[in-house]
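Engineer: Fold the stuff below for me.
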Amino acid sequence: MRFFAQAFGFFNWVGISHFINLLFISLLMRSGLEILSAHPRLYWNDGCDAGSEWLKFTRKVMPTDRLWTAADEQEPFSSWLALPGHMNLGMGRHWHFFSIIFWILNGVIYVFLLFAIGGWRRLIPTSLSIFPAAIHTVWIYAHLHLPPPGHPYNPVQQLAYAGIVFVIAPLMIATGAAMSPAIAARFPRYVRMLGGRQSARSIHFLGLVAICLFTIVHVTLVVIEDFPANMSYIIHGRHALEGLSVAIGIGGLVVVAILHVWATQVSIRDPRWVQRTLGIAIEPVRRSLLHRLRSRQAYPRSAISAYFIINGRPPESAEYQRMTQTNFENWRLEVGGLVENPLRLSLGELRAMRSCSQITLHHCIQGWSGVAQWTGVAVTDILARSRPLANARYLVFRSWQEAEPAVTYYEVIDLALASHAQTILAYEMNGAPLQVAHGAPCRLRVETQLGFKMVKWVRSIELVEDYRQLGAGQGGYREDVQFYGPEAGI
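Structural biologist: Just a heads-up that it's a prediction; the model follows:
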């Protein structure tokens, strides 16, 4: 009986948190690489100026003789490395945000218990003497010797563990939040404190590298110093039952590996199931944290990007081409559905309405960004003219662009997003009429959302009660086909 009581000591909270952390941090690493593959360049400037990247994972060079879009930048990372690999950004994002919820929850519980039972003394240095002691310990390691065991950690281990728990982990959360368009729009000063959106992205990547290096060194030292004893401390919480602790430790690693294989295979085989299942946990959290945030951006003209990356290929239909030849004189914006007063507005009529102008930071789901000035009509003014019915809840924006043959590109936003002061139909960019490459004659701007929600080459607006009857019922073409989430605040 005593043996079983001791054996179940592996439910020690440190041991449990180790394996939970291992599972979710490894899922975060692999899904993060999948996200990086969508735009495998890192910058220190928010304009993502061509050639200004400090690190890239692609040999592609933008040609000068043909249209080059952000989608052409993508690189297919292997499924052995990324989750799920092979340019599946939607699945990568789902696994990333699902994992971050439980990684943060595990971390909060770990830190709470660390302070509740006094375990913080093992990690947080209480004397400056630890730094010369750490240098001496590094010198011992450099000579391929093992330093004397600490109590319970030697100086280098203590500094490394404290750095990961109290510096790197919070920094990863802070920089991850800064890449959210909703947070960046509501708290622009916060993003500027980190050097901008792309600086936050670069720091986030460097944090990933630091965690990878720490993991490699940590596992190596656990193995070479005294693997059975170290596993008993990790799993059991004290030096006892070494054999059982090693078996549990190895078994835990096998389980984590199996879960990774399963996650990769199910994401490739049945992405819709992954989208819906992980969305049960993800979407309520994203919506509750981000959906109510309103943009307060007012960048100076000096911040406008020298080059704003093109994303998406312009419509090729004969009707759209004829409109471009007449400067869109025969273009009409149709507003219908659940409205009292259907509208059919020309570009001239839109320009005659009250205009709004804003200089804001654009966030592409692929990772690049850019600052531009947008001038147009507030969507609330269009709604005021059309007078939505009481049961209208969503706006469906349809494009002249065919995402695939006979399939119109569309996206959905709700009335709450439509009511934002900086939600506009823009017909000018940087003080000039919108160019075809950027969505002429007008494009949607919703400054708290990712770029894929901001329909270009707008054709019509339809107010509906429920979007689940449209397309595959996910809230937009990207959500239907590329399995993005309907909440695009991050």
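Engineer: CA atoms for contacts and neighbours, from now on please.
Structural biologist: Will do.
Engineer: quick one: the helices in the stretch 1-150 of the chain?
Structural biologist: For the stretch 1-150 of the chain, the helices defined by DSSP state H, counting those that start in this stretch cover 2-7, 13-37, 89-116, 130-142.
Engineer: now for the shortest one, which elements pack on it?
Structural biologist: Packing partners of helix 2-7 (3 or more CA pairs under 8 Å, 6 or more residues apart in numbering; DSSP states H and E): none among the helices and strands.
Engineer: just to revisit the earlier point, can you say which of the helices of the stretch 1-150 of the chain is packed in most?
Structural biologist: The densest packing among these, expressed as mean neighbour count by mean count of other CA atoms under 10 Å, is seen in helix 13-37 with a mean of 21.
Engineer: Quick check: buried residues in the helix or strand harbouring Arg478?
Structural biologist: In this assignment (DSSP states H and E), Arg478 forms part of helix 477-481. The neighbour-count criterion (16 or more other CA atoms under 10 Å) identifies 477-480 as the buried residues of helix 477-481.
Engineer: Among those residues, which one lies nearest to Val371?
Structural biologist: Val371 has its nearest neighbour among those in Arg478, at 23.3 Å by CA to CA.
Engineer: How about the secondary structure of Gln401?
Structural biologist: At Gln401 the chain is in strand, as set by DSSP: H, G, I helix; E, B strand; the rest coil.
Engineer: For Gln321, see how far away it is.
Structural biologist: For Gln401, the distance to Gln321 equals 11 Å [CA to CA, to the nearest Å].
Engineer: To compare with the earlier structure, here is another sequence to fold:
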Amino acid sequence: MPSSTATASTGSVASASPRPPLRGRQSVFPTASSERWIALRAERIGRERTRDVAAPRRTGIVLVAAVGLGFAAGMVVLLTRWLLSTPAGVAFLTAYPGEYPLPAAAPVGLPAWLGWQHFLNAFFLVLIVRSGLQVRHQKRPSAFWSPRRDPKRKISLTLWFHQALDVLWIANGVLFLVLLFATGQWMRIVPTSWEVIPNALSAAAQYASLDWPTENGWLNYNALQQLAYFTIVFVAAPLAIATGVRMSGVWPRNATRLTRAYPVEWARAVHYPVMLFFVAFTVVHVGLVLATGARRNLNHMYAAQDGDGWLGVVLFAASIAVIAAAWLAARPVVLAPIARLFGSVATR
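Structural biologist: Got it, this is the predicted structure:
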């Protein structure tokens, strides 16, 4: 009995002990691709962990920045109102109310062609910004366009659309300038007196104090508006055109000296900030139009009328609908048939 018990206990201990692993021939070996996959997976996991940590931090930074900007804006409003209430501020506003008289030959009112020009400019500008941002961030274009005279030269369909819009926008701008100077409307947006500077400062101070200057765009723009429109038409637009031409396929390839004198890096460094300036101007412009008497302002801009009717609002709403429809329709399935009228289109 003792021997059998000892044997049983010995057998149970032996069975409880782990068995040695089976030895076989190794059939899987690490390769460059597998190591690369492991490294990419570790990098992705690291990015996800960093994103999880950084998201709340970014949210906190945005909230703090928003509160700080709100506080700073409030302080600017209070300080400006105090300065304008002082005797010196009152005297400054009296001497420079924010606008100065136009030349005697200046036309009164806004013509109908200016309303159409305004709509077409907004239409082309919105689509130019949209297509420009797509070109900037597009990695793998789905379709390419080639001119018939040079089939080997290919650009993305989005870039072709952007450049086609540029041509239409420039043509509309040339027509605008011709009509502007032919009808005398240039006197409304081109400064004709050095009084524009102190009056612009006065208008800016009134906007900053939230006691906005009186709007009477049918007869005259305030000096700050005049400088803004002058900058858009005669500074920002030419810069956008000059830098866009340098970056486009229109630029001559064999002009070595010209290319060296005007590097493409300079054009890229200017083109994008100019686009941001157009966007900022549009946001502020539309906001002020709606906040300073929407019906009257829209009647001036779209209906060529001075009054508080609803025709300008209706035309403005229709223009927004047309721009939104064009925004949604600007896709390869719609653009490709149009692009084929001017060249060949090939998909990836």
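Engineer: just to revisit the earlier point, Throw the helices of the stretch 1-150 of structure 1 into JSON lines and include distance to Ile234 of structure 1, thanks.
Structural biologist: What follows is the helices of the stretch 1-150 of structure 1, written out as JSON lines (distance: least, CA to CA, whole Å):
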{"stretch": "helix 2-7", "distance to Ile234 of structure 1": "14"}
{"stretch": "helix 13-37", "distance to Ile234 of structure 1": "5"}
{"stretch": "helix 89-116", "distance to Ile234 of structure 1": "14"}
{"stretch": "helix 130-142", "distance to Ile234 of structure 1": "22"}
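Engineer: Of those, which is nearest Gln198 of structure 1?
Structural biologist: Nearest to Gln198 of structure 1 among those is helix 13-37 (12.3 Å), distances taken as CA to CA.
Engineer: Give me the angle between that closest one and helix 89-116.
Structural biologist: Put simply, helix 13-37 of structure 1 runs at 150 degrees to helix 89-116, going by axes from the mean of the first three to the mean of the last three CA atoms, to 10 degrees.
Engineer: Tell me the residues of structure 2 aligned with helix 13-37 of structure 1.
Structural biologist: Alignment note (TM-score structural alignment): helix 13-37 of structure 1 is matched to residues 113-137 of structure 2.
Engineer: to the chain's geometric centre, what's the distance from that stretch?
Structural biologist: Offset of stretch 113-137 of structure 2 from its chain centre (CA atoms, centre = their mean, to the nearest Å): 10 Å.
Engineer: about what we covered before: compare Gln401 and Gln321 of structure 1 and say which is more crowded by neighbours.
Structural biologist: Between Gln401 of structure 1 and Gln321, counted using other CA atoms under 10 Å, the more crowded position is Gln401 (25 against 13).
Engineer: now, among the buried residues of helix 477-481 of structure 1, which is nearest to Gly119 of structure 1?
Structural biologist: Of all those, Glu479 has the smallest distance to Gly119 of structure 1: 45.0 Å, by CA to CA.
Engineer: What distance do you get for that closest one to Arg398 of structure 1?
Structural biologist: From Glu479 of structure 1 over to Arg398 of structure 1 (counting by CA to CA), the distance is 14 Å.
Engineer: do the same with Ile117 of structure 1
Structural biologist: Note on Ile117 of structure 1: its distance to Arg398 of structure 1, by CA to CA, is 57 Å.
Engineer: With neighbour numbers in mind, choose between these two.
Structural biologist: Arg398 (23 against 9).
Engineer: what about that one, which SS state?
Structural biologist: Going by three-state DSSP, the secondary structure assigned to Arg398 of structure 1 is strand.
Engineer: What residue in structure 2 is paired with it?
Structural biologist: Counting by TM-score structural alignment, Arg398 of structure 1 has no partner.
Engineer: Nearest spatial neighbour of Arg398 of structure 1, chain-adjacent residues omitted?
Structural biologist: Closest residue in space to Arg398 of structure 1, ignoring its immediate chain neighbours: Tyr410 at 4.4 Å, by CA to CA, 6 or more residues apart in numbering.
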